[in-house]
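Asks: everything below, folded, please.
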Amino acid sequence: MNKLVLTEEETMLADMARGFLDGAAPVSKFREMRDAGQTFDRALWKEMADMGWAGVLVPEDAGGSDMGFAAANVIAQEMGKTLAVSPFLSSAVIAATALRQVSDARASDALAKIASGEATYALAVDEGIKFDPEGTAMEAKADGNGFRLSGKKQFVVDGSLADRLLVLARTESGLTLFDIPADRAGIQRDASNMIDARDAARITFDDVEATGDDVLGSVDRAMDVLKPALQAGQAALAAEMSGLSAGAFAMTVDYLKERKQFGVEIGRFQALQHRAAHLWCEIEVTASAILNAGRMLDNDPENAELAVSLAKARATDTAKLSVIEGVQMHGGIGMTDAFDMGFYMKRARVGAEWLGDYSYHAEKIAAARGF
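Replies: Predicted coordinates for the structure are as follows:
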């Protein structure tokens, strides 16, 4: 049975990450980037790569640290507390997990480039208003020994600046995953103005050439490669949202201790104490669900879907509660752009939709339980 407490190594990793992010990527840094219209700090990502974060899921023989999914979630959770912006989820988690499913020299070389910070990836899956990989309509038409890709993708997080794209398309008898350079002829990337100031893009593929070497895994069997990558991404995103919840909660508690009404700190008011205690309990339970998801992905990946969907659903719900309570307990200041709570609310809203919203994962949970 998995113990839902951090190991000594994971605690050390969390402490190290916390110390680094507090200094190199505090919320004030995010505000500076937002105001400057900047969505990616390459120097910061290089520092993260040098610490082994970019290679957290990359095998050691490809230059990675191979610490596992639970460790990746620990890092993501700490990033969420300060809203650190990086391609960690898209590249170090999703792309690295997909590439690990393939045993060839090309995949090994790609993994090495991710670990070093040399290459960044984005996942191009979404086409409609909701996450639905199985409903992919983008066409990859056979053309000699290769394919021609035509269609559109939206909500491609990290998509406007990524070096490479993982593209899901429909082939003759199923779905196929392609790993192609983002600057290939026929690809047009239009940056999306995301409410949380994170890099994203709408991407148009106009008769884009893809060779057999660009296929990641097997033709018509994309989910063999993509499903583990999606689950890893969903768990890490849940961890980031859990960190976001904890960051918003800490900010709120500090305010409750400082703000006075009638000469008394408002944190002494029992009604607010009850609300804060309830939120703390929700954050702790969600953190346990996320730790369980990481343990399942590490130890029993074939049966991890329920744990992952539970973590993402709970993280979505908890983040929503945390930012709503944060705004309300801060009163009028909580609604202003000059105060950081709004950043947490916007990030929570985007995270709720990426890689499946609450309803998507609730349906997965219900199906797994036989309903």
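Asks: when you work out contacts or count neighbours from here on, use the C-alpha atoms and nothing else.
Replies: OK.
Asks: helices or strands next to the helix or strand residue 250 falls within in the packing?
Replies: Taking DSSP states H and E as the criterion, residue 250 maps to helix 222-258. In terms of contacts (3 or more CA pairs under 8 Å, 6 or more residues apart in numbering; DSSP states H and E), helix 222-258 is packed against helix 69-82, helix 96-100, strand 174-181, strand 264-265, helix 270-299, helix 305-330, helix 341-353.
Asks: of all the ones you listed, which one is nearest residue 10?
Replies: helix 69-82 (6.4 Å; CA to CA).
Asks: other residues contacting the closest one?
Replies: The contact list for helix 69-82 (CA atoms under 8 Å, 6 or more residues apart in numbering) reads 10, 13-14, 17-18, 21-22, 25-27, 53, 56-57, 85, 88-89, 93, 232, 235-237, 239-248, 290-291, 293-295, 297-298.
Asks: for comparison, sequence B:
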Amino acid sequence: MDFDLTEEQRLLKDSVDRLLADAYGFDARKRIVASEGGVSPAVWAQFAELGLLGLPFSEEQGGFGGGPVETMLVMEAFGRALVVEPYLATVILGGGLIRHAGSAAQQAAILPAVAAGERRLAFAHAERQARYDLFDVATTARPDGEGWVLDGQKGLVLHGDGADTLIVSARTAGATRDLTGLGLFLVDASAPGVSRRGYPTQDGQRAAEVTLTGVRVGPDAVLGDPKGALPAIERVVDEAIAALCAEAVGAMEASLQSTVEYLKTRQQFGTPIGAFQVLQHRSAEMVVALEQARSMAMLAAMMATAPDARERRAAVSGAKAQIGRSARFIGQQSVQLHGGVGVTMEYQIGHYFKRLTMIDTLFGDADHHLGLTADAGGLINS
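Replies: Purely as a prediction, here's the structure:
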């Protein structure tokens, strides 16, 4: 199998790396995180100008028709730079749901605005009782004439406080944990009955708790089948997990590089601590963990669009399990090898560890996905 990048993919990688090197240093990131809203409109506009916000969308949808490999390259770069802008929430999750579940009219109305940086989306799905089960939804949508009325609560809505449009999952039929009876609805974030409480997360990102009280939407707000949205949700979450795996690889790579540089410069007993064999062995183990994670992230990227749901889930869950374990090991070792400075807010390495920890828990931690891989029969279909 050929893992070499095409000329277009190399140009994309170089362009993103150059943009982030110029505009997204650690000090600049700290200012963005501390700003109102926790994101930079100027950086978001640069992402749009470079075509990143329309990367996965077709040309008819205002994008460039990129695939999972292009997304992987972008997310790796975002991981190395610790980008906090809502790319995952708007482009991968929100845009993915519109692409896979929306009608042609909905795609034409929303995706070009997303690609231009003029509209931000957020996927309001997780609920307190659900843990990692995507089908566990208590929020309800009841018919009201030609439209629907939504009631319920959503938690940890990624960048939900800055979104213009919420894509809300709600139960139109059945019990809370039924696999059928789920619908997806487009909700204006400023609509009557919508309440949002935004807050910063541990890794410098943003999230919100969303309450829906008698929120009315029209028939044109329904994405796809109002009773059969679960397959689309699962597919988009698999694509998001593949993107997160790539981001984690970028963060782990930067953590390892920073740690090796520190070992070369920090001196003890008159010699760089990197000269001590036990620390060299530790660094070698970190390299092995990184390469294991990189291989699985590539597998996840290649399988993210697989039509067979079982094969896709097995590959993506297997990758998420390995990413979680590698991220924990590399993050912990990086902080430990940096010593006391590794846990200070002023030093970058601790922020990488925080982001890697959050990636591990998003959409299911390593143990959860190890179980899903086993339930799917393993990575190899016998």
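Asks: and the TM-score between them?
Replies: The TM-score (TM-score structural alignment, normalised by the length of the first structure) is 0.95; 370 aligned residues with a CA RMSD of 1.8 Å.
Asks: picking up where we left off before, Provide the aligned range in the second structure for the helix holding residue 250 of the first structure.
Replies: The aligned range for helix 222-258 of the first structure in the second structure is 229-265, by TM-score structural alignment.
Asks: how distant is that stretch from the center of its chain?
Replies: Centroid separation for stretch 229-265 of the second structure versus its chain: 9 Å, with CA atoms, centre = their mean, to the nearest Å.
Asks: coming back round to it: now the helices and strands packed on helix 222-258 of the first structure as JSON lines including mean neighbour count?
Replies: JSON lines is the format used below for those (neighbours: other CA atoms under 10 Å):
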{"stretch": "helix 69-82", "mean neighbour count": "27"}
{"stretch": "helix 96-100", "mean neighbour count": "24"}
{"stretch": "strand 174-181", "mean neighbour count": "22"}
{"stretch": "strand 264-265", "mean neighbour count": "13"}
{"stretch": "helix 270-299", "mean neighbour count": "19"}
{"stretch": "helix 305-330", "mean neighbour count": "24"}
{"stretch": "helix 341-353", "mean neighbour count": "22"}
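Asks: check which helix or strand residue 150 of the second structure maps to.
Replies: strand 147-158.
Asks: with residue 210 of the second structure instead?
Replies: Using DSSP H and E, residue 210 of the second structure sits in strand 206-217.
Asks: roughly how far is the next helix or strand after that strand from the heart of the chain?
Replies: Counting by DSSP H and E, the next helix or strand C-terminal to strand 206-217 of the second structure is strand 222-223. Between the centre of strand 222-223 of the second structure and the centre of its chain there are 23 Å (CA atoms, centre = their mean).
Asks: just give me the mean distance for strand 222-223 of the second structure relative to the first structure.
Replies: Strand 222-223 of the second structure: mean distance to aligned residues in the first structure after superposition is 0.7 Å, counting by mean CA distance after the TM-score superposition for the first structure.
Asks: and for that strand, what's in contact with it?
Replies: Contacts of strand 222-223 of the second structure (CA under 8 Å, 6+ apart): 98, 101, 102, 103, 183, 184, 185, 186.
Asks: now with 7 Å?
Replies: With contact meaning CA atoms under 7 Å, 6 or more residues apart in numbering, strand 222-223 of the second structure is reached by 101, 102, 184, 185, 186.
Asks: any chance of TSV for those residues, columns distance to residue 208 of the second structure?
Replies: Shown next, in TSV, are those (distance: CA to CA, whole Å):
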residue	distance to residue 208 of the second structure
101	24
102	24
184	19
185	18
186	17
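Asks: how about residue 357 of the second structure, what's its match in the first structure?
Replies: Residue 357 of the second structure maps onto residue 349 in the first structure, with residues paired by TM-score structural alignment.
Asks: relative to residue 300 of the second structure, how far out is residue 293 of the second structure?
Replies: Using CA to CA, to the nearest Å, residue 293 of the second structure is found at 10 Å from residue 300 of the second structure.
Asks: which neighbours do those two share?
Replies: If you check residue 293 of the second structure and residue 300 against CA under 7 Å, 6+ apart, no residue is contacted by both.
Asks: any idea how far the residue nearest the centre of the first structure is from residue 89 of the first structure?
Replies: With distances taken as CA atoms, centre = their mean, the first structure has residue 237 as the residue nearest its mean C-alpha position (3.5 Å). The gap separating residue 237 of the first structure from residue 89 of the first structure is 7 Å, by CA to CA.
Asks: before we move on, back to that, tilt between the strand holding residue 150 of the second structure and strand 206-217?
Replies: 180 degrees (axes from the mean of the first three to the mean of the last three CA atoms, to 10 degrees).
Asks: can you name the next helix or strand after strand 147-158 of the second structure?
Replies: strand 165-171.
Asks: same for that following strand, what does it pack against?
Replies: For strand 165-171 of the second structure, the packing partners by 3 or more CA pairs under 7 Å, 6 or more residues apart in numbering; DSSP states H and E come out as strand 121-124, strand 140-144, strand 182-188.
Asks: show residues contacting it.
Replies: 94, 120-125, 137-141, 181-189.
Asks: repeat for stretch 5-17 of the second structure
Replies: Outside stretch 5-17 of the second structure, the residues touching it (CA under 7 Å, 6+ apart) are 70, 73, 74, 77.
Asks: with stretch 228-245 of the first structure instead?
Replies: Residues from elsewhere that reach stretch 228-245 of the first structure (CA under 7 Å, 6+ apart): 72-73, 76-81, 83, 89, 93-95, 97-98, 283, 286-287, 290, 293-294, 305, 308, 311-312, 315-316, 318-319, 322, 344, 348, 351, 355.
Asks: how much does it stray from the second structure?
Replies: Compared with the second structure, stretch 228-245 of the first structure is 1.1 Å away on average (mean CA distance after the TM-score superposition for the first structure).
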